[in-house]
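[1] Structure, please.
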Amino acid sequence: MKYLVVIEKGPRSWGAHVPDLPGCIAAAKSRSEVVKSIKEAIEFHIKDLRRAGAKVPAPHCEAKLVTVSAA
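    The predicted structure is shown next:
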């Protein structure tokens, strides 16, 4: 499965979250570390949902970069 991951750079660290998996988040000092961490978080999150007998949400979010002119 492929899930959309939102990656954000903060003042001192990087963060990531998965819109299709509420509560699935990661933080790290570098972009590469946060990508690795969010992959692990997704796997753990899905395993935990399955263990609990909960439905694993299918990926449905998409992303699109758009260009806008400043008003």
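[2] When you work out contacts or count neighbours from here on, use the C-alpha atoms and nothing else.
    Noted.
[3] Which parts of the protein are helices?
    Taking DSSP state H to define them, one finds helices in the chain at 31-51.
[4] which residue ranges form the strands in it?
    6-9, 14-17, 25-28 (DSSP state E).
[5] roughly how far is the second one from the heart of the chain?
    The one in question is strand 14-17. 7 Å (Cα atoms, centre = their mean, to the nearest Å).
[6] now what about it, what contacts it?
    5-9, 23-31, 34-35, 38 (Cα atoms under 8 Å, 6 or more residues apart in numbering).
[7] this one next, for a side-by-side:
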Amino acid sequence: MSNYVILIERAPDGYGAWCPDLPGCVALGDTIEETISEMQDAMRCHLELMREDGLPIPAPNTVAATMTAVDVAAA
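    Model prediction:
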């Protein structure tokens, strides 16, 4: 089973998150942990509303990887 990727960014007043595979599904929090928890709730609600509206649930397609600054500088 695949997992949905969420991306978390620092904002001036906390953190923001979104899921590339679920356009419009976003969450905010004061900490990373809070943001992840809020995003779980947002995704649950988003998918529930999609089901209620009879919309197809998109399969998770996004893949994430991280690189260090050293990796990028060496490229």
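[8] show me what contacts residue 29 of the second structure?
    Residue 29 of the second structure touches 14-16, 35-36, 38, counting by Cα under 8 Å, 6+ apart.
[9] Distance to residue 44 of the first structure for the strands of the first structure - can I get that in a markdown table?
    Putting the strands of the first structure into a markdown table (distance: least, Cα to Cα, whole Å) gives the following:
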| stretch | distance to residue 44 of the first structure |
| --- | --- |
| strand 6-9 | 18 |
| strand 14-17 | 14 |
| strand 25-28 | 11 |
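[10] so which of those strands gets nearest residue 61 of the first structure?
    strand 6-9 (10.5 Å; Cα to Cα).
[11] residue contacts, residue 27 of the second structure?
    Taking Cα under 8 Å, 6+ apart as the criterion, residue 27 of the second structure is in contact with 16-18, 35, 38-39, 42.
[12] Can you turn the buried part of the contacts of residue 29 of the second structure into a PyMOL selection?
    The buried subset of these, as determined by 16 or more other Cα atoms under 10 Å, is captured in PyMOL by this line:
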select buried, resi 15+16+35+36+38
